[in-house]
Structures are given as structure tokens and as C-alpha cells.
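Undergrad: below is the structure, and that's it, no one-letter string:
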């Protein structure tokens, strides 16, 4: 396949839960400190078969920082409701639209390259799939972390349930499906963690932008629910951790978790 693929990383300064999050410093294995947005850019640059990687933002400070470390920047409007809208808005700056747009959210610097490659492969193999997103089966340790966040009133990771075709039934910030079982740290569970990345066709992105915010999206604070409420299938692509730990930077308490994994991976 000769489909042109680009990655866009949406980043905004005014995060409700963590203002200034894209510029949050994260220390790597050597003690070197890089901002969150740069570590997410590093993750995107590691994906093969991608024509370009862009950072999409409405904030001049984030744009300056991105240009400092060599990223291409697409400035967006200030009224983008979420990352998907920001990615859609960024496309208007491109003269040559790609065939596939990958959205790597700026708070997911631990995203392994094969997670995004799996999305791209799914879109290549199935031209009727309009968007896809990765899901990771939780082991007992990850499920315990999700449950701990909810017990303490924190919004941690998102979970996903899907049908036999791997098309999403629902996404939630609650831990779904419900299970009261206890699991050993390395035991696989029936809960799937939704990974903060998407692949779309450009026409589907435009439609998303034109629809406006929907009720489920507002209630859960999950942008992908706009697709489900509008009847667009969301393909869930199961990926494997391969010994890595995946965690997004949702709250300041996640910094220590992410830095520990950067150190374990030996990432500078």
C-alpha cells in the first residue's frame, strides 16, 4: 500500500485537570529533563512508514518549545473542544491531505511504536474502517492502578468494551466491564485499557468537526464517543505491551509512574 500517513500530536496549555501539562518536565534514565510534548514527539518519530509528524496547538509557548526541539507546528483555533477537533482543524493548513491521519495524544509519551503501527496496518488492510484505536488487555497490576485512581476520586485511564468484530460498544472513565474478582499482578483480566491514539480517514475527521459536541462525549469527557453516538464504527485494535508499561499523564501523580518507566526503558 502507498497510502500517505502522517501523525499529528494535539497539545493545549489550558488543561482542566493539569494546566500547562504539555510543558511538564519529565526526567529520563540519564537524568535529562524533557517536556512532555517532546517525549510524545519522540514516541511519534519512532513509528516507521510515516511521512511527517506535526504538533497542533493554539498556544504560542507550546509552539515555541516544539520548534526549539525541531518539530513542525500547525497552529489551530482556540475553540477546539478536544484533541480530535484540534487534529481536524490542523488539516486545513495542509495543501496535500494524507490518506491516513494518526492522532497521538500529547499526554501519552510511553506509547510504543508498534501500537501506532498496528493502527496503520488495520487501516491499510480494511479501507472501509473509518477510524481505529488501540486497546490493551489489563493485567492485574494495571487493573489495580485503575481501581485505585477511581477509589481516590482521580480520573485515570479509560476502558473499552467491544463486539466480536472488535468494533467498540462503549468507552468509559469508569472501570468497565464490572468485575469484583481479585487478580494477581501478572494475571490477564477481562478489562481493556483504551490507549490514547487514533487513526482516521480525513473525511471522517471533517465530519466529526462539523457535528459538534454530543451528550455522551460531554458526560464522560471522551472525544471518541462522538463517533459512536453518530453511528460511526470505531475499530478497537488489540495490542500487546511486550513487557512495557503504558500510562498516560492524566494527573500530576502520574509523573512518577512515567519517569520510572522511562528509567526502566533506558530512555534518555
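TA: Ah, there it is. Not measured: the values here are computed from a predicted model.
Undergrad: contacts, neighbours, all on C-alpha from now
TA: Fine.
Undergrad: quick one: the helices in the stretch 151-268 of the chain?
TA: Secondary structure of the stretch 151-268 of the chain (DSSP state H, counting those that start in this stretch): helices located at 202-211, 215-220, 225-229, 254-265.
Undergrad: can you redo those helices as TSV with distance to residue 86 and mean neighbour count?
TA: TSV is the format used below for the helices of the stretch 151-268 of the chain (distance: least, Cα to Cα, whole Å; neighbours: other Cα atoms under 10 Å):
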stretch	distance to residue 86	mean neighbour count
helix 202-211	9	16
helix 215-220	15	14
helix 225-229	14	19
helix 254-265	24	17
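Undergrad: put this next to the previous one:
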């Protein structure tokens, strides 16, 4: 590289550095200041980090390199921008803090629009002391009730409804008392599953003096009665007619010995508040 009269090297025309001419001018100016003592030139050099005085030349290298970069856009160290704080707010905002090459980006973000509802979360189970399991999610709650048979209820908001229930078989034999020549009632059972009612009857006979009918008023309790009178035939050695009316009366007409029968029908009554008879 060429040198000034005082031995200071500076870039020559063959140097391909983008700021070669700038460095050449700087070296020439330093050389001139040393020779002439020109205060104006010294002041210009001092602004670039080069001090020329009676003791010689003092160069602040970092300052000088920064001056070069500012003059010619020479790339400095890469900046690292990290995420600082993220806070909610009414309006969106962003702020960069810190000094290059290590800075932080602080963000203020407003609440976005509500998204499309996702699938329901995992169902949780909560055990209660007197009513079995309580099953709950964000959309609904299931309750398993054991107080009147077994029931499954669903609650949506403030509304609760039964979706399934089973009273189990209940023994009503003690309530069916044979009269007018009818004897031998061994078993009478009743059961409700959902809105379907079932009953079993067997061991009923009549003697030769029987009047031909046997009836029991209010045999079918609330929660088990049909919406309209139910009529049917029971196939035995001859057909036995029966009916159950809306008041719960149960009547058999002209049966011979009745060994066994099973009858079912649909009810529209509310679920019973108590269970009749005893567990079968």
C-alpha cells in the first residue's frame, strides 16, 4: 500500500475495498496535519477519532471504524432481536428497547375474535355421598341417581331431565288378595324401565264357585299406570281376558287356573317418587 511522507500507509487505486478512497484521504489528511499543523484539518480528524498533536497521532480505532461504517454503510455486527414482554391491551402496539446488537421487542395485543368452538373437553367424574357419580363437562352434566331405582339424568343449564331409568323388579304379591272364590296368588311382580311397564303373575286359581272375575282396585301405583285402559288376552287352556285402567285397577275375567303370565305396556306418567312393594 502507498505511504505518505511520514510513513502512514493508505489504500491505493488498486485496493478494492469500498472505502479505499476514504482511507486514502484520511491518511493524506493525517500526514498533512502533521506537517503543517493546520488546526482546521486537525479538528476534522478529531471528529473522526484521530487526534494529531505535538506527541504524534492517537487513533480511537472503534470510533474510526464506526465513522467509516456510517460513511459507507459497511455492515456492523448482526442485531439480535428477542421477544420481551407480551401484554393485553385495547390497541395493538410494539416497541423495541435496548441497544444494538441485542434488543427486545415488547408487544401489546388486543383480544382477538372468538374462534370456532372446539370439541368438548375430557369428562370429569365427581363422586357424591348419596347419589353415585356426577359426570360433568363444559356443555352438560350427567347425574347417576340411586334414590328411586337407578336413573341417569342430564342437566343443561338449569334444566334437568331423566334419560334412562329402571326400578328393578318389585314384589307386589302381598297387595293382590284373591276373593270371590279365587285362591293361591304366589307371585305378582312389577317393573318399569324407561316408559315401559312389565308385570309377572302366576299361581292364581279359582274354585267351582268363583264368580268369574277377580279385580284389585289401585293395584298399579302412581308411576306405573297406563295413559288409557289396556286390554289383552292371556293364552291358557282357554284365553283369559284382562284389563288395567287409568286408575290402576287390575281385573282378570273368567280365568281358569293361571299358571303364569307376563304383560307389558307403555306409561306416560312421571317417574315414581317411591318404589312400591319390596325388591324381588
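TA: Received the coordinates, thanks. Please read these numbers as outputs of a predicted model, since none were measured by experiment.
Undergrad: next, the TM-score between them, please.
TA: Here the TM-score for the pair of chains, by TM-score structural alignment, normalised by the length of structure 1, is 0.23; 94 aligned residues with a Cα RMSD of 5.4 Å.
Undergrad: before we move on, back to that, residue 37 of structure 1 is nearest to which of the helices of the stretch 151-268 of structure 1?
TA: Residue 37 of structure 1 lies closest to helix 254-265 among the helices of the stretch 151-268 of structure 1, at 13.3 Å (Cα to Cα).
Undergrad: helices or strands next to that closest one in the packing?
TA: strand 25-27 (3 or more Cα pairs under 8 Å, 6 or more residues apart in numbering; DSSP states H and E).
Undergrad: so which residues of structure 2 form helices?
TA: 20-36, 39-47, 61-72 (DSSP state H).
Undergrad: I'd like the helices of the stretch 151-268 of structure 1 laid out as JSON lines, including distance to residue 122 of structure 1.
TA: Formatted as JSON lines, the helices of the stretch 151-268 of structure 1 follow (distance: least, Cα to Cα, whole Å):
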{"stretch": "helix 202-211", "distance to residue 122 of structure 1": "16"}
{"stretch": "helix 215-220", "distance to residue 122 of structure 1": "25"}
{"stretch": "helix 225-229", "distance to residue 122 of structure 1": "18"}
{"stretch": "helix 254-265", "distance to residue 122 of structure 1": "27"}
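Undergrad: closest to residue 87 of structure 1 out of the ones you listed?
TA: helix 202-211 (8.0 Å).
Undergrad: list the helices and strands that closest one packs on?
TA: So helix 202-211 of structure 1, by 3+ Cα pairs under 8 Å, 6+ apart, packs with helix 83-90.
Undergrad: which stretch among the helices of the stretch 151-268 of structure 1 comes nearest residue 55 of structure 1?
TA: helix 202-211 (16.7 Å).
Undergrad: and the angle from that closest one to helix 83-90?
TA: Interaxial angle of helix 202-211 of structure 1 relative to helix 83-90 (axes from the mean of the first three to the mean of the last three Cα atoms, to 10 degrees): 110 degrees.
Undergrad: if we can go back for a sec, so which of the helices of structure 2 comes closest to residue 279 of structure 2?
TA: It is, among these and with distance given as Cα to Cα, helix 61-72, at 97.0 Å.
Undergrad: the helix or strand where residue 53 of structure 1 lies packs against which elements?
TA: Remark: residue 53 of structure 1 resides in strand 52-57, with elements defined by DSSP states H and E. Packed against strand 52-57 of structure 1 by the contact rule (3+ Cα pairs under 8 Å, 6+ apart) you find strand 5-11, helix 36-45, helix 60-68, strand 72-75, helix 83-90.
Undergrad: quick one, which of the helices of the stretch 151-268 of structure 1 gets closest to residue 10 of structure 1.
TA: Here helix 202-211 is closest among these (Cα to Cα), at 13.7 Å.
Undergrad: circling back: which parts of the strand holding residue 53 of structure 1 are buried?
TA: For strand 52-57 of structure 1, the neighbour count (16 or more other Cα atoms under 10 Å) marks 53-57 as buried.
Undergrad: swap in stretch 27-46 of structure 2?
TA: Buried, per 16+ other Cα under 10 Å, within stretch 27-46 of structure 2: 27-34, 41-42, 45-46.
Undergrad: excluding residues flanking it in the chain, which one is nearest residue 182 of structure 2?
TA: residue 206 (4.2 Å; Cα to Cα, 6 or more residues apart in numbering).
Undergrad: in this structure the one you found contacts residue 213, no?
TA: No. Using Cα atoms under 8 Å, residue 206 of structure 2 makes no contact with residue 213, being 9.4 Å away.
Undergrad: which one of the two has more residues nearby?
TA: residue 206 (22 against 17; other Cα atoms under 10 Å).
Undergrad: minimum distance to residue 75 of structure 1: which of the helices of the stretch 151-268 of structure 1 has it?
TA: helix 202-211 (16.2 Å).
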